[in-house]
Structure formats: C-alpha cells, structure tokens
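S.K.: sharing a sequence plus its predicted fold:
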Amino acid sequence: MREYQDYDALGLAQLIQTGEATPSALLEAAIARCEAVNPALNAVIVPLYEQARTLARQPPAQAPFAGVPFLLKDLLAALQGAPLANGCQALKGWVPDYDSELVRRFKAAGVVIFGKTNTPEFGLLGYTEPEAWGPTRNPWSLSHSPGGSSGGAAAAVAAGIVPMAHGGDGGGSIRIPASNCGLFGLKPSRGRIPLGPDFGEVWAGAVQEGVVSRSVRDTAAMLDCIAGPEHGAPYVIAGPATTFAHAASQPPPRLRIGSVFSTPDTPMHADCRAAVEAAASLLHELGHEVEEVALPYDHAQLLDCYLTMYYGETATDLRWLARHLGRPLRRGDVELETWILGRMGEQLRAADFSTAKRDWNQLARAMGHFHQQYDLLLTPTLAAPPTRIGELKTPPLQRAALSAMATLGGIGLLRKAIHEQACINFARMPYTQVANLTGQPAMSVPLHWNAAGLPIGVQFVAAINREDCLLSLACQLEAAHPWAHRRPVLA
C-alpha cells in the first residue's frame, strides 16, 4: 500500500474493498499521523482511539466509506459515550448517551470515528482559539490560524491525519477554514442536512453541517450519505435529480458567472483579488462566461441583521447552558467575549430579532434576482489571507474594559464599541454569511496560494438546491487545476 496520506477517503475505502488494507491498519496509520503532528497543531482535542480500535476490528459494512478513519467536530455532534464540550470549559464533563442524527448517518456511511476536533466556544468565531483547549494552528504556517469554527477539522485534514472530517457552517465555518487550509469546503442548502434530535434549526436556520475534504468526490459522496429530511424537520428541501456523486462526475454546461473583484465598503487584500482574477481566467479557459458585477446585495444590511442574530443566538446558548448546568450561569463559566455577546443579545427586543429576520428575506430576494441572470456568484472566500494566531482576539485594553463592564453590569455603555469590534473582525470575512442567511449552497475551492505559501480560496454561491451545479464545476476545476498534491511541510 502506498502512503496513507496519498489517498482520499474513497480511495482508502477502495483499498479495504479490494483487500489491500484493513480498517485496523488504516486506523493505526491515522492515529500514528495524529500522534506525530497533533502536538504542534492542537487539531484533535478528544482522542477516542480505543473505541475506534474496537470498531475497526469488526467486519467492514457494505457502505461507501466503510473502514475510513474520520473525525467529528466538537460542536453539536453528539456521539454516544464521548464528551461533547462545544468548545466550552463548563461542558467538559458532558457525555451524551445518544447519537445525533447526523452522527448516526456518518456511522451508516461506514466511517471509523477516532477523535473530536477543536472549535471556538459554541462555534462563535472565525478563528479557533478557545480558552478551554487552546489555539489550533494552521499546518501551512504554525504562526497562522486555520480559521473557524471548523478549524480543528480543517487543520487535521490539511495535515494528513484524515482525508475528510466533519464540519459545520453558520457564517462560513466550513468555507473559511477550507480557504485557510487549502481544502474543498461545501456548505449545503438549508434543510439538506439533519440537525436532530436536539435541534430543528440552529442560529435561526443559518447553520448547516457537512465536511471539509481534500477531494470534491469525497464531499459529494458523503453528501449522498448524510442528506435528507428527518421527522419533524422545519425545512424540507427537494432531493437531487440524481446522486450528488453522479452530479460531480458530470461536466457542467457553459455557466454564466458574476464575479466580485472589489467592494465599496470592504477592503479586499491584493492576494484575494489575485485569487479571484486567476479563477476567472481559468473559468474563461474552460468555456464559462465571467462578468464583473457589483455585490448583488446590501452588505451593510447583511452585517446588521447577521449580528443581531449572532447576539441573540449567543444569549440563547447561554440560557441553554444554564439549564443544562442546573444553576444560574456564572461569569467564569464561559469566555469573556461569549459572556458579552450574550449580554448584548439579552438587550435585544423581540422586534429587533423579527426585523432582522425579515431583512434576511430581502437578502434572499436580492440573490434570487441575481440568479435570474447568473448561475453563480464568484468572490474571494475571505477578504484577507489567513490571520496570525491571536490577531483577531479582543485587544487587551478593550478586554479589560469589557471585563469591568461585565462585572459592574454596565455593558450598555460599551454597546457601540463591541459592535465596532465585531464589524472589524467581520471585515476580514464579509462574503460567506450571505449564503447562511439566504439558505443557498456555497463552496470554497482551493485554487490559489500567495507568495508566502498560504492558501487563498475562492467562493462560489449557487441558487438554493443547486449543490449539483457547484459540485460539477468544482470537479472540473479540480481536474484543470489540481490541488491535492499540494501539502504543507510537517513532521
């Protein structure tokens, strides 16, 4: 057998099917890789080696990914008998006695789950530096962040621990780390992936679950395994005309693509503009029509209604945490920023949240109008290259002021400052949230690396229920401009 890292997930499954490898052998290769590189990365925070070894010794099931090593994100995904902390110190002792529906479907797909990956507290941030576990580092540069909130998952895949890992996306949390780590990341349409039994919707419908992977075909095949409605789901979306794997294998028709090369209110780093320009050139070579367009929605409106949801949902998370702990929440139970965001949410009125949700619908109308003319929207995934560890954290002076206000109960005095800091952070990631609010599928494709050797992804957004269009194009781009051979240099 060639090197474990040379294969994508379907390739590993094929080795098992042909008898060239066993699940136990692949699991031991994954564990060995994890033990070699994870001390530097801090991507895997909960090893589940012995449970996985027991599973790997069983005869492999007849499933697409039978025997393939896999990692779960430590957020939302309940695995019976394994800790689920959601990135929060106060939840470190929680061990669910059930599987979430998504985990049940991952298991049915045949994967061997051997660990859980790092995530920011409650998945709130676009970087992965929780106080409970410490920062995850980017395999391409250990001084840089892999992004978030699926930062641990992306770092693990980029480092060759696994070829594919679970992720979730509420504002770019699959696509941001995919971009920062040189991976493929797809956020499915709203309602495509189950969130039960604990949730019908998360973040008012903004969150969708999925995977990050090195190959497009892995994402497509896993989407076939995990997609579909569950009993009582609030959203039921039409299934694909064929399988997602089949759609990925078919060349796309000539597409009309609107591309954003600059925005009036958000600076775009030259590296990110270069990534979009290179992608547009490649698309032209492949026969597609690419036309520069203005951002087809009001970005200020998007940011305002997204942050309203963000504050309100954080407050809801903290109310849930208090109920779960069976006592009033104390300041030290969560990180300062989480506490402050929750306090911001508690100050919102019902009308504020309702108004913001109506504005979501206006964004969906704007994108619906855009798709009457264009098949896809092309943007950078991010407005800047990967940030350094600690770069987006609250500055010390402001943190001290926030801590004082949190203690004294004067958070209203700093509302403007908090909002401004949030806007500064979101200015680096302004393009991903729209698909979460509108429910559209969107993907980050690793087509560019800057002069410093850091990955720069480009994002494509399709009309709702058009994952087939995205996957078909992604496979075409992957064939024309392969990326799997590009690997960070690690131990």
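M.R.: Arrived safely, thanks for sending.
S.K.: could you use CA atoms for every contact and neighbour count after this?
M.R.: Fine.
S.K.: where's the closest residue to residue 311 other than its chain neighbours relative to residue 302, distance?
M.R.: Leaving aside its sequence neighbours, residue 311 sits nearest to residue 345 (Cα to Cα, 6 or more residues apart in numbering; 4.3 Å). Residue 345 sits 17 Å away from residue 302, going by Cα to Cα, to the nearest Å.
S.K.: take a look at this one as well, against the first:
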Amino acid sequence: MKFSEYVQYDGLGLAQLVHQKQIQAHELLELAIARSEAVNPKLNAITIPTFEQAKAKLNPAQQGLFAGVPFLLKDLHQDYAGIASSYGSNSLKRKPYIAQHTAEIVKRWENTGVSILGLSNSPEFGIKGITEPKAWGSCHNPWNLKYNTGGSSGGSAAAVAAGIVPLAGASDGGGSIRIPASYCGLFGLKPSRGRTPWGPHFSEAMHGAAMQHVLTKSVRDSAAMLDASHGSGPFSTFNIMAPEQTYLSQITQTPKRLKIAFSIQSPIGTQVSADAVAAVEHTAQLLTSLGHQVIEEQPKINGLALAKDFLRTWFSQCAHTVQQIKHQYGARDQDFEVDTRIIAAMGAKVSALDYIEALENWGRYSTEMNLFFQRYDLYLLPATASVAPQNGEVCTPAWQVPLMKSLLKIDQAHQLAHSRLFEFIVKNNLKWVPFTQLANVTGLPAMSVPLYWNKQNLPLGSQFIAPFGAEGLLLQLAAQLEQTQPWAPQYQKIKL
C-alpha cells in the first residue's frame, strides 16, 4: 500500500483491510512512521514518539474494532506505562516524568487493537486554546503552516489532518477537542460529563467539565471509539446511563426532523468573524435543506458571567496542578511558563466562598440549558470565532509581560483577578474561542463538524450542543451531514 492509498481510509476502513488480511498491521505502522518522519518536522505534532515500542507490541493476530490502526495519545493525562510524558511542561519534561500506570481510557483504546506510536503536542497542562508550549514549540496547521492548530489537543489534530494517523486521542475541558477540530477541519465530539472514564489518578477532571475522546476524519470512527470507551469504571465518580443501542448502529439511522436553535453572537460580546458567521449560515441552510427547522435564538445565560465562573475554576485547577508538581517532582517557578504562573497565582487566591459560588452558578447554567432543550433538540453555534490564528498571534500582549513578572516577584499577581484588568484578560483570552465553555460548564455533549472552508482554504467548524446523554443524536446528525456534504475529499488539498 502506498501513502496515497493509506490516507484515503478512515480507521475502521484500515482495520477492515487487516481483518481481511489484505494488509498487515506492521505495514500500516511503517506507513504511519514514514509519514511522520516526512511531515512531523514541519508540523511538530508528535513530540514523544514511541515507534520502537509500537513495533515491539505488534501482534500479527491482532483483533478488535481498530486492529492494527496507527494511533496517537495526547501528552496530557493519557499516561502510557513506561513512557515519558511532559503534559506540555518543562517541569515534567526535564525530570523526566515516566508514567507508572496506563490511564483507564488508554487501556480501553488499546483494547480496540490500535497501535500507539507516540504522544502529541499539547500546551502546558492544556490551559490554552492554542498549542505553543515553551517545552516543545508551536504546532503548525497542515492547511497552512503559518497557522496554529488550536488547543489543547493541537498535536493530535495536526497528525490526523496530515494523514499520519486516521484518529488520535484528545480531551476537552474548555473546548480542547472542538477548537482544534474547527481549525484543522476534523470531526470532534466532546462527550457528556461522565461518559468516558478517567483514572487511576483521579475520578473526574474539573468537576466533570473535562472529558476524553478522540479526533477523527470520519463520524463512524468517533462513534466506534465511543462504543469501545464509554462507561464508568472503578475510578468513576458516578455511573452514566449507557445508550440503548451502540453509537455505531445509531449513525446508520436518519435523525428525526429536528428543531435547532442557532446563534452567531459571541456570548462575551467580542467580535465574531465573517467566516464564523458564514460557516453557521451555511450549516443552517444545509440543515433546512434536510428538512430540519432552524430558528435563531439563544438561552438566557449571561455569557460573560459564565466565562468568569469558568475561569475562576480553571485558574484554581491550574494552581492545584502547579502545587502538586512542585511538591511531587521538585519543580521550581522557572520551570513553568509565565502565563501558567500568573493563572496559578490568581487561582491560588480564589476564596472558598467564591469557588462555591462559581460552582453553584454552573448548576444554574445547566438548569437554563435543560429548560432551553425543552423547546429545542439542538443548539448550533460557531465552534470558534474565526479560522485558526497564526502562530504567535494569540499571546500575552508585550506590555503585560513586565507587569506580570513584577507582580509575581512581589507575590501580588492575584490582584489581577480583582482589578478592571481581569475582564480584559477574560475577553482577550477567550475572544478566539468564546463558544465552547458552555458545554463544559453544563456537562453537555457537543461536537464540531467540518462543513466550511474559506477562500484561503482554512476550515472552521460548526458546533452543536445537545441535551445531556444525547451523543447518539449528535452522531446521527453528523453522519447525515457527512453523507450530504462529504468532507473527506477536502483532505486531498493538504500539501506538505
């Protein structure tokens, strides 16, 4: 098999060839490694290769849904026993940190028969919506190398879009599956709170706001991997009801006529690009042509208040992570990026009362979405406010850096959270990605579907949010959209 043939298959398609003995797993692995060696120097998508370990684990009699299919893990909480991980940070890269246990989600993925050939680039602790860690450098977008892939699952997105692997591990705590899916023209589903497992180190991440799944080219690969990985385990906080049918079987069924609300307004009052508007308008027209009812309306939620409540929790989580790594691995302040230190400093000073208030507000947002979904089946939004930013474009303004360093030096960085500058920081950080946090805070499933490319051939996804536990409905609609407007031919336009 040549690469030109390899890249035309999704994961299930390649596995079928292995099952039918038309190709062997080692041949697929060799193709993936060759593609990585050819394009990864340009992309910086794979930061920790495990090629030799993958070769050693090859099993000629490999079984499973994805038998022999090349696969990547994300270098963040997707630990693989015996393999170095950095979580995108010099604090762990320099140690180095060697995983002692394989994460529960990785075990479930590995049970499908995938061949794990490395860990993908991620921002430090996944705290940013772009992938530009100081530890590894920027991850470049296959559609145009001047642009970023988004984050925090940026390395996985780049590798899938570039044809190194057909699917890859990802996670989403504030949009980290949907953002890179939007920027890289992929399908990205964030499952409902509790749908996929964490463990063994913790039972849930950020009160269930963060979930793990995959980035894929095809809807069916996402559905099949969710079939293989969903459900609680010994480390889970609670049990979520299993679907009545497999997700893979559900996507073969045409969805009912849906009533879909949509909005193109930024929830935090920031600018939305003409491309993002065009992407949603195109999707709305496509939905109408399929017989669905599309109505412009949005839930009664103060988006800026939600963003602040989200970031207070996000910052506090970052503070906890930094403290843990300092305690367990002897990391020093200079081992962390300045932005991480600022975020951690603000998070460390969030009071218990403010933290509880933010979580109570999370519940109110969930209630409002439950009421909203009494009238609508789905909610359509841009996945991102624009196509991908250029590398280096999303960064702390130069004038802020000396101020932040000075505040850190005198242990007053937390004062930023109580100043007028905080709202500026919120808007400046989320203006690129103001649409994704709603699904994380409320624990609802959401997806980015690649239906739009602009005149410069840069993609921008359309995001759908569904009621709790309705991944099947999202996947059904995505399959219908994929059949109506196939996006697989778009990947042939990538030239690296």
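M.R.: Cool, the structure landed. Not measured: the values here are computed from a predicted model.
S.K.: what about the residue nearest to residue 311 of structure 1, neighbour count?
M.R.: Residue 345 of structure 1: 21 surrounding residues under other Cα atoms under 10 Å.
S.K.: just the element for whichever residue in structure 1 pairs up with residue 359 of structure 2, please.
M.R.: Residue 359 of structure 2 maps onto residue 357 in structure 1 when the alignment is built from TM-score structural alignment. Secondary structure assigned from DSSP states H and E places residue 357 of structure 1 in helix 350-370.
S.K.: which residues are in contact with that helix?
M.R.: 296-298, 301-302, 304-306, 308-309, 312, 434, 437-439, 463 (Cα atoms under 8 Å, 6 or more residues apart in numbering).
S.K.: for the residue positioned nearest the centre of structure 2, give its distance to residue 45 of structure 2.
M.R.: By Cα atoms, centre = their mean, structure 2 has its centre lying nearest to residue 177, at 1.6 Å. Per Cα to Cα, residue 177 of structure 2 is found 15 Å from residue 45 of structure 2.
S.K.: residue 389 of structure 2 reaches residue 147, doesn't it?
M.R.: Yes. With contact defined as Cα atoms under 8 Å, residue 389 of structure 2 and residue 147 form a contacting pair (5.7 Å).
S.K.: neighbour count for those two, which is higher?
M.R.: Set side by side, residue 389 of structure 2 and residue 147 show more neighbours around residue 147, with 21 against 17, by other Cα under 10 Å.
S.K.: may I ask which helix or strand encompasses the closest residue to residue 263 of structure 1 other than its chain neighbours?
M.R.: Nearest non-adjacent residue to residue 263 of structure 1, counting by Cα to Cα, 6+ apart: residue 295, 6.8 Å away. Assigning secondary structure by DSSP H and E places residue 295 of structure 1 outside every helix and strand.
S.K.: next: the one 5 residues further on.
M.R.: Element membership for residue 300 of structure 1 (DSSP H and E) is helix 299-325.
S.K.: mind listing what's buried in that helix?
M.R.: Buried residues in helix 299-325 of structure 1, counting neighbours by 16 or more other Cα atoms under 10 Å, are found at 299, 302-303, 305-318, 321.
S.K.: which helices and strands does that helix pack with?
M.R.: Using 3 or more Cα pairs under 8 Å, 6 or more residues apart in numbering; DSSP states H and E, the elements in contact with helix 299-325 of structure 1 are helix 336-347, helix 350-370, helix 433-438.
S.K.: what is the neighbour count of whichever residue in structure 2 pairs up with residue 374 of structure 1?
M.R.: The alignment partner of residue 374 of structure 1 in structure 2, by TM-score structural alignment, is residue 376. Residues contacting residue 376 of structure 2 under the criterion other Cα under 10 Å number 21.
S.K.: quick one, what contacts residue 376 of structure 2?
M.R.: 258-261.
S.K.: secondary structure, distance to residue 92 of structure 2 and neighbour count for those residues - can I get that in CSV?
M.R.: Shown next, in CSV, are the contacts of residue 376 of structure 2 (DSSP: H, G, I helix; E, B strand; the rest coil; distance: Cα to Cα, whole Å; neighbours: other Cα atoms under 10 Å):
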residue, secondary structure, distance to residue 92 of structure 2, neighbour count
258, coil, 47, 18
259, strand, 47, 17
260, strand, 45, 24
261, strand, 44, 24
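S.K.: so which of the helices and strands packed on helix 299-325 of structure 1 is the most packed in?
M.R.: When you average the neighbours per residue for each of these (mean count of other Cα atoms under 10 Å), helix 433-438 leads with a mean of 25.
S.K.: re the thing from before, who wins for proximity to residue 183 of structure 1 among the helices and strands packed on helix 299-325 of structure 1?
M.R.: helix 433-438 (19.0 Å; Cα to Cα).
S.K.: got a list of contacts for the closest one?
M.R.: Contacts for helix 433-438 of structure 1 (Cα under 8 Å, 6+ apart): 169-172, 190, 205-208, 302, 306, 360-361, 363-364, 367, 441-442, 461.
S.K.: then stretch 17-33 of structure 2?
M.R.: Contacts with stretch 17-33 of structure 2, where a contact means Cα under 8 Å, 6+ apart, come from 1-3, 6, 51, 55, 58-60, 62-63, 67-70, 115, 117, 164-165.
S.K.: narrow the residues you listed to just the buried residues.
M.R.: 6, 51, 55, 58, 62-63, 67-70, 115, 117, 164-165.
S.K.: just give me the match in structure 1 for residue 280 of structure 2.
M.R.: That one, residue 280 of structure 2, aligns with residue 276 by TM-score structural alignment.
S.K.: wait, its match touches residue 377, no?
M.R.: No. Between residue 276 of structure 1 and residue 377 there is no contact, the gap being 11.3 Å when judged by Cα under 8 Å.
S.K.: related to what we said a few turns ago, which of the buried ones among the contacts of stretch 17-33 of structure 2 fall in strands?
M.R.: Counting by DSSP state E, these place 70, 115, 117 in strands.
S.K.: now do the contacts for the first one.
M.R.: In this structure, residue 70 of structure 2 makes contact with 28-29, 32, 114-117, 165-166, judged by Cα under 8 Å, 6+ apart.
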